[in-house]
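Sharing a model that was predicted from the sequence below.
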Amino acid sequence: MNSMFYLHRLKWAGLLLVANAGLLLYLSLGDLKTMPSWSWTDIAGEGGSAALVLVWLGLMLKGRPAGRVTNLLFIGLACLFLSLWMDTLDEFVALPEAWVWDHWLESAPMPVGFVLLTIGIYHWHREQLAINAQMVNRERHFREHRQFDKVTPLADADYLRSQLAAALPEAQANQQPLSLLVLDLDEFHLVNARYGHAEGDRVLQLVCQQMMMNLRRHDLLCRLAGDRFAVLLPNTLEAQAHTLALELTQSIAHLACKSSLQGERIQLRATTVAVMARQDDAESLLARSNLAMARAKQALELKRA
């Protein structure tokens, strides 16, 4: 079973439980219609539509991680399915005409589902725009280079150094600020120890996507080594860089990352630092960022103690 699909097994179980409850409700309160009274056109239209919505649900859950957007899409499609499912049951089971609650079961979930589905698609669209912008940015920078990290779709530390070597003199010549942001995942070795390195690599890929969605179009995200990332921030003052660092820290803390096997929440924390270039070359700026990170980690350990 696809690991991403496995994470959403509880959603499937809940949907099937509600669908079966509706079936049992109709069977217990109504009478089965005879075959000559069946409307095959309605059965094919409503039942076929319900089956197609189930296929959409499966494809969506198979390709998306857990999170708010996935939940919106799932609940929206689930409402559409339940509305069509109850309509289909009405073709086989006759309920007393005086009852009206069955009409609400058939009609009410449909508009709710469309509203939630529209909201989910809107946020999904925004996700894709952010990711596409970063992909375009990386393609522009990397078209003539092969300095890619083997786990994430990011450039490596060597490429960052080459970009710093080019960007620092340009920023000084144009009198524009340039900052460097470094993010380090706290105690990430525990993820590898508990879940294995393959799962750790998958988590790094999710973190990479999360960071890309919180960066600007012209920022350059690279993987320095292991669980440490760096972001080159052109035309960015140190205060702006600190604000962006805080946003990245919060986004990692709220990342809905779950293990592939058990589906349990993998809680992530990150330490971020930001330094603005002064009269630096690439190595001295990296050295200052490493020193700032070491101090931040030391302060974190003292705080925990």
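Thanks, I have it.

only C-alpha atoms for contact and neighbour calcs from this point on.
OK.

what helices or strands is the top helix by length along the chain leaning on?
Ranked by residue count, the top helix of the chain under DSSP state H comes out as helix 109-142. Packing partners of helix 109-142 (3 or more C-alpha pairs under 8 Å, 6 or more residues apart in numbering; DSSP states H and E): helix 68-89, helix 197-213.

Following the first one in sequence, what is the next regular element?
Using DSSP states H and E, the next helix or strand after helix 68-89 towards the C-terminus is strand 93-94.

Also the shortest one?
With elements assigned by DSSP H and E, the helix or strand that comes after helix 197-213 is strand 220-225.

buried residues in that following strand?
220-224 (16 or more other C-alpha atoms under 10 Å).

One more to weigh against that first structure:
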Amino acid sequence: MVLVMALAVLISYQLGSAKALVIIDFYDVLGEASTLILAVLGLLLMVSTRPQGRVTDHFYSGGLILVFSLSLDLLDEFVHYPDDLRLVSWLESLPQPLGLMLIAIGALEWRKEHLLVTRQLATREKVLREHQWLDPLTTLYTARYFHYLLQREISHAAESAQPLCIAHVNLICFSRFNQSYGSHAGDKLLHHVSELISLLLRPSDCVCREHSDRFLILLPNTDYAHARQLLAGLPNAITSELNTPAYLGCQVTLHEVKEHSAEQALNALTEAAAHTSADVQRGITRAARARA
């Protein structure tokens, strides 16, 4: 940005000559300088707060073009150009529509991005935003939030006679992964797993982190068969998309909620998950013995 403004100064003083102070209209200088300063501050704020990507590139490119034109427009108050020179006038006015067009394209892309982010956020927040219940590692909500939301959905399901399912997702041998690659890699994996689960769920669903390598999923208006179909590809997606080691698996346990309280439903899900985990461990042991 500094180079763009320096280029504008260089062009102005190469093609023109400085005006006498007595003929400078400082009210015009104040107005045009304020516009330039606001454009620069807006561009700096956008670049410093947004991640890199196509939207940021459009805003940044359009902003630089506008800063260049506005800089020439301000310098026009200090520099006199020959009457037959039209180049500076063109440089002041012609790039502005291009810069505004790039910013408009960036705004359209930003809207698309916002809709996608909102859809993904819906699987995290559902209907309540309480950031004291937010898990700082995965940015998912915690088991406490899930308990609150589950109780609410149980009441709603009872009134509407709609099915309700919950699911438990457990990463098998995650402790071994931590020991092999370190806790930093383990934290990074958990974050990627949370992002992948959120992406694969429907906007009406909700995923929370229960503890360490365990996640909870709420599936409203979904019976057991449909829930099983929805989550059937989740273990394979986690292991294949994230390129995890062969020993790292994913266990998904489903439970159709018939209980009248969230605590009873979660206890039933925990028991089902424990039975599934025992079966998985027995399968791993048999496989290890067969290889031996």
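Cool, got the structure. Everything numeric here is computed off the predicted structure, so don't read it as measured data.

Quick check: TM-score for this pair?
Remark: TM-score between the superposed chains equals 0.58 [TM-score structural alignment, normalised by the length of structure 2]; 250 aligned residues with a C-alpha RMSD of 5.2 Å.

just to revisit the earlier point, quick one: closest of the helices and strands packed on helix 109-142 of structure 1 to I131 of structure 1.
helix 197-213 (6.0 Å; C-alpha to C-alpha).

re earlier: distance between the longest helix of structure 1 and the chain's centre?
10 Å (C-alpha atoms, centre = their mean, to the nearest Å).

name the helices or strands packed onto the helix or strand following that helix?
The first helix or strand that comes after helix 109-142 of structure 1 along the chain, using DSSP H and E, is helix 157-173. Packing partners of helix 157-173 of structure 1 (3+ C-alpha pairs under 8 Å, 6+ apart): strand 220-225, strand 228-234, helix 282-304.

so how far is the second one from its chain's centroid?
Going back to what we said before, that points to strand 228-234 of structure 1. Here strand 228-234 of structure 1 is found 21 Å from its chain centre; the criterion is C-alpha atoms, centre = their mean.

which residues sit against the next helix-or-strand element following it?
Counting by DSSP H and E, the element after strand 228-234 of structure 1 in chain order, helix or strand, is helix 238-253. Residues outside helix 238-253 of structure 1 that contact it (C-alpha atoms under 8 Å, 6 or more residues apart in numbering) are 179-181, 183, 207, 210-211, 214, 233, 267-276.

Which of those residues fall within strands?
179-181, 183, 233, 270-276 (DSSP state E).

Give me the distance between H80 of structure 2 and E109 of structure 2.
41 Å (C-alpha to C-alpha, to the nearest Å).

what about stretch 178-192 of structure 1, how long is it end to end?
Using C-alpha to C-alpha, first and last residues of stretch 178-192 of structure 1 are 34 Å apart.

picking that back up, which of the ones in strands among the contacts of helix 238-253 of structure 1 has the most neighbours?
Neighbour count (other C-alpha atoms under 10 Å) singles out A274 as the most crowded of those, with 28 neighbours.

Now do the contacts for that residue.
A274 of structure 1 touches 179-182, 238, 241-242, 245, 289, counting by C-alpha under 8 Å, 6+ apart.

Also A143 of structure 2?
A143 of structure 2 neighbours (C-alpha under 8 Å, 6+ apart): 208-211, 216.

Let me have the helices and strands packed on helix 157-173 of structure 1 in JSON lines, adding distance to S39 of structure 1 as columns.
Formatted as JSON lines, those follow (distance: least, C-alpha to C-alpha, whole Å):
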{"stretch": "strand 220-225", "distance to S39 of structure 1": "59"}
{"stretch": "strand 228-234", "distance to S39 of structure 1": "61"}
{"stretch": "helix 282-304", "distance to S39 of structure 1": "68"}
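
Please name whichever of those is nearest to E127 of structure 1.
With C-alpha to C-alpha as the measure, strand 220-225 is the member of those nearest E127 of structure 1 (17.0 Å).

residues in contact with that closest one?
So strand 220-225 of structure 1 is contacted by 137-138, 149, 152, 154-157, 160, 212, 229-233 (C-alpha under 8 Å, 6+ apart).

That one vs structure 2, average offset?
With mean C-alpha distance after the TM-score superposition for structure 1, strand 220-225 of structure 1 departs from structure 2 by a mean of 2.6 Å once superposed.

do the same with stretch 71-82 of structure 1
Counting by mean C-alpha distance after the TM-score superposition for structure 1, stretch 71-82 of structure 1 comes out at 2.5 Å.

Could you tell me which residues make contact with the residue in structure 1 that I65 of structure 2 lines up against?
The alignment partner of I65 of structure 2 in structure 1, by TM-score structural alignment, is C79. Counting by C-alpha under 8 Å, 6+ apart, C79 of structure 1 makes contact with 109-110, 112-113.

Show me which of the residues you listed are buried.
109-110, 112-113.

Go through these and say which is closest to V69 of structure 1.
Of all these, V69 of structure 1 sits closest to G113, with 13.9 Å by C-alpha to C-alpha.

That closest one matches what in structure 2?
For G113 of structure 1, the residue aligned by TM-score structural alignment is G99.

correct me, but that match touches H58?
No. Using C-alpha atoms under 8 Å, G99 of structure 2 is not in contact with H58; the gap is 9.0 Å.

by how many degrees do the helix or strand containing R282 of structure 2 and strand 214-220 diverge?
Element membership for R282 of structure 2, per DSSP H and E: helix 262-291. Here the directions of helix 262-291 of structure 2 and strand 214-220 differ by 130 degrees (axes from the mean of the first three to the mean of the last three C-alpha atoms, to 10 degrees).

I'd like to know which elements helix 262-291 of structure 2 is packed against.
Against helix 262-291 of structure 2 (3+ C-alpha pairs under 8 Å, 6+ apart) you get helix 143-160, strand 164-172, strand 249-256.

could the buried ones among the contacts of C79 of structure 1 be laid out in a markdown table, adding distance to R295 of structure 1?
A markdown table is the format used below for these (distance: C-alpha to C-alpha, whole Å):
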| residue | distance to R295 of structure 1 |
| --- | --- |
| P109 | 54 |
| M110 | 55 |
| V112 | 51 |
| G113 | 50 |
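
Centre-most residue in structure 2?
Structure 2 has V117 as the residue nearest its centroid, 5.5 Å off, counting by C-alpha atoms, centre = their mean.
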